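S.K.: Coordinates only, no sequence provided:
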């Protein structure tokens, strides 16, 4: 969650960095419009990702979806600082936000599968509390201009950690 929220908080400035490199001499107004357009397009994928990944989890399982999202996102976060092409950046941003939305949409089903529908309220409440903490931490890390590329690598590291946790996850046994 920190990786996705951090990216969302800095998506336009990061996009504008790529756009400036690809289009020297672009006016500030055109740069702002282009950056905002990438944010708007990727927001659509945030919504579509919620549908796609939740649907996919019905076929490959919740754990499989999270493992797939974590490992592919980690690779893109490592790749993102090197992207100099606006189209490739937009595709990467759209995929990353589709995964963010997908994770958010798949979490309740994962919790229900793991702890039973009767416990979803308590468990999901804790998950949303963690999401809230990530909502503070991610944007703080991403907003520091001195560590902008490093923040992407930190996000990749967190996602790799999430992959390892998902890989080692076993459904709790009934007491």
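M.R.: Now that the structure is in, tell me what you want to look at. These numbers were taken from a predicted model, which means no experiment stands behind them. Numbers count the residues shown, from 1 in each chain.
S.K.: Going by C-alpha atoms from here, please, whenever you check contacts or count neighbours.
M.R.: Will do.
S.K.: Which strands and helices lie in contact with the helix or strand where residue 128 lies?
M.R.: Counting by DSSP states H and E, the element that carries residue 128 is helix 120-143. In terms of contact count using 3 or more Cα pairs under 8 Å, 6 or more residues apart in numbering; DSSP states H and E, helix 120-143 is assigned the packing partners helix 2-22, helix 86-115, helix 148-168.
S.K.: Which of the ones you listed sits closest to residue 125?
M.R.: Comparing these by their distance to residue 125 (Cα to Cα), the top pick is helix 86-115, with 10.0 Å.
S.K.: packing partners for that closest one?
M.R.: Using 3+ Cα pairs under 8 Å, 6+ apart, helix 86-115 sits against helix 2-22, helix 28-60, helix 62-79, helix 120-143.
S.K.: Which positions in that helix come out as buried?
M.R.: Under the neighbour-count criterion of 16 or more other Cα atoms under 10 Å, helix 86-115 has 86, 89-90, 92-112, 114-115 buried.
S.K.: that older thread, so can I have JSON lines of the helices and strands packed on helix 86-115 showing distance to residue 151?
M.R.: Converted to JSON lines, these look like this (distance: least, Cα to Cα, whole Å):
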{"stretch": "helix 2-22", "distance to residue 151": "8"}
{"stretch": "helix 28-60", "distance to residue 151": "19"}
{"stretch": "helix 62-79", "distance to residue 151": "9"}
{"stretch": "helix 120-143", "distance to residue 151": "5"}
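S.K.: Dump those to JSON lines, plus distance to residue 164 and mean neighbour count.
M.R.: Shown next, in JSON lines, are the helices and strands packed on helix 86-115 (distance: least, Cα to Cα, whole Å; neighbours: other Cα atoms under 10 Å):
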{"stretch": "helix 2-22", "distance to residue 164": "16", "mean neighbour count": "20"}
{"stretch": "helix 28-60", "distance to residue 164": "18", "mean neighbour count": "17"}
{"stretch": "helix 62-79", "distance to residue 164": "8", "mean neighbour count": "20"}
{"stretch": "helix 120-143", "distance to residue 164": "18", "mean neighbour count": "16"}
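S.K.: Included below, for side-by-side comparison, is a second structure:
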């Protein structure tokens, strides 16, 4: 698919806005973890460390899961965990539960980076993948910072540091990302190619294991004629030998 065709497609803009919403939700957690921990009187390093660990480690599992069920369903699962984390977080001051919620947000953020490449490649192909993916990434690099940390900071200033409002706002961002990823229709191109290759390899292995028992071009009639010809030649040979012996005896 060309860049022009990609920009005209519905899927491109869905992925673009997924990056805005989920990117905003993820990057805001980095900025808010310290200030929120101070507000509730807890050590901020625990919350931020949990978020970063979940964000990094989960990418291995989500990559494996993407190979199994596809990027669309994998993204839905990860984004939903981030949504739940943000909606629960403002209702507790327990550092363990807050850290668990932050881990949910980290999982969603890590999932975003994991599924985006395979999803874009499946939909738009590999010919212009670099350019198309670069344009998609503008949503995160340029817009997410405004929609996430900038507006979150503005909300805190206008509400006298009311974290309930800002976490609900970010939870809604995550929810929008979850809904949008469900609107994408995967083309299943890569999966079909993989299945065809596997089926071809299986058929080749089966053919190699079968030993040929006869010439495939031969028939029962041809085999019978061949046997008769051999018998006739043998009879002629025997008769010639007998005549030679008789001649020798006479001499």
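M.R.: Structure received. Bear in mind that the values here come from a model prediction, so they are computed numbers and not experimental data.
S.K.: So after superposing, what's the score?
M.R.: Aligned and superposed, the two chains score 0.82 in TM-score terms (TM-score structural alignment, normalised by the length of the first structure); 161 aligned residues with a Cα RMSD of 2.1 Å.
S.K.: Could you dump the helices and strands packed on helix 120-143 of the first structure into JSON lines and include distance to residue 38 of the first structure?
M.R.: Formatted as JSON lines, those follow (distance: least, Cα to Cα, whole Å):
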{"stretch": "helix 2-22", "distance to residue 38 of the first structure": "7"}
{"stretch": "helix 86-115", "distance to residue 38 of the first structure": "6"}
{"stretch": "helix 148-168", "distance to residue 38 of the first structure": "18"}
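S.K.: Would you tell me which of the ones you listed gets closest to residue 78 of the first structure?
M.R.: helix 148-168 (5.7 Å).
S.K.: just to revisit the earlier point, what's the closest of the helices and strands packed on helix 120-143 of the first structure to residue 121 of the first structure?
M.R.: Closest to residue 121 of the first structure of those is helix 86-115 (Cα to Cα; 9.3 Å).
S.K.: tell me, the closest one lands on which residues of the second structure?
M.R.: Counting by TM-score structural alignment, helix 86-115 of the first structure pairs with residues 95-124 of the second structure.
S.K.: what's the mean gap between the matching stretch and the aligned bit of the first structure?
M.R.: Taken against the first structure, stretch 95-124 of the second structure registers an average deviation of 1.2 Å after superposition, with mean Cα distance after the TM-score superposition for the first structure.
S.K.: what distance separates that stretch from the centre of its chain?
M.R.: On the basis of Cα atoms, centre = their mean, to the nearest Å, stretch 95-124 of the second structure sits 13 Å off its chain's mean C-alpha point.
S.K.: do the same with stretch 77-84 of the first structure
M.R.: 15 Å.
S.K.: got it, and stretch 119-132 of the first structure?
M.R.: When C-alpha coordinates are averaged (Cα atoms, centre = their mean), stretch 119-132 of the first structure and its chain have centres 18 Å apart.
S.K.: if we can go back for a sec, of the helices and strands packed on helix 120-143 of the first structure, which approaches residue 130 of the first structure most closely?
M.R.: Among these, helix 2-22 comes nearest to residue 130 of the first structure, with 9.6 Å by Cα to Cα.
S.K.: who's in contact with the closest one?
M.R.: The contact list for helix 2-22 of the first structure (Cα atoms under 8 Å, 6 or more residues apart in numbering) reads 26, 31-32, 34-36, 38-39, 83-86, 89-90, 93, 96-97, 100, 131, 134-135, 137-143, 152, 155-156, 158-159.
S.K.: Can you give the contact residues for the helix holding residue 128 of the first structure?
M.R.: Outside helix 120-143 of the first structure, the residues within contact range by Cα under 8 Å, 6+ apart are 1-7, 9-10, 108, 111-112, 115, 147-148, 151-152.
S.K.: ditto for stretch 78-86 of the first structure
M.R.: 15, 18, 19, 21, 22, 89, 92, 149, 152, 153, 156.
S.K.: Between its first and last residues, how far does it reach?
M.R.: Chord length of stretch 78-86 of the first structure, first to last residue, is 17 Å (Cα to Cα, to the nearest Å).
S.K.: And the counterpart of residue 62 of the first structure in the second structure, how far from residue 117 of the second structure?
M.R.: In the second structure, the residue matched to residue 62 of the first structure (TM-score structural alignment) is residue 71. Here the criterion is Cα to Cα. By it, residue 71 of the second structure lies 9 Å from residue 117 of the second structure.
S.K.: Alright, I will stop here.
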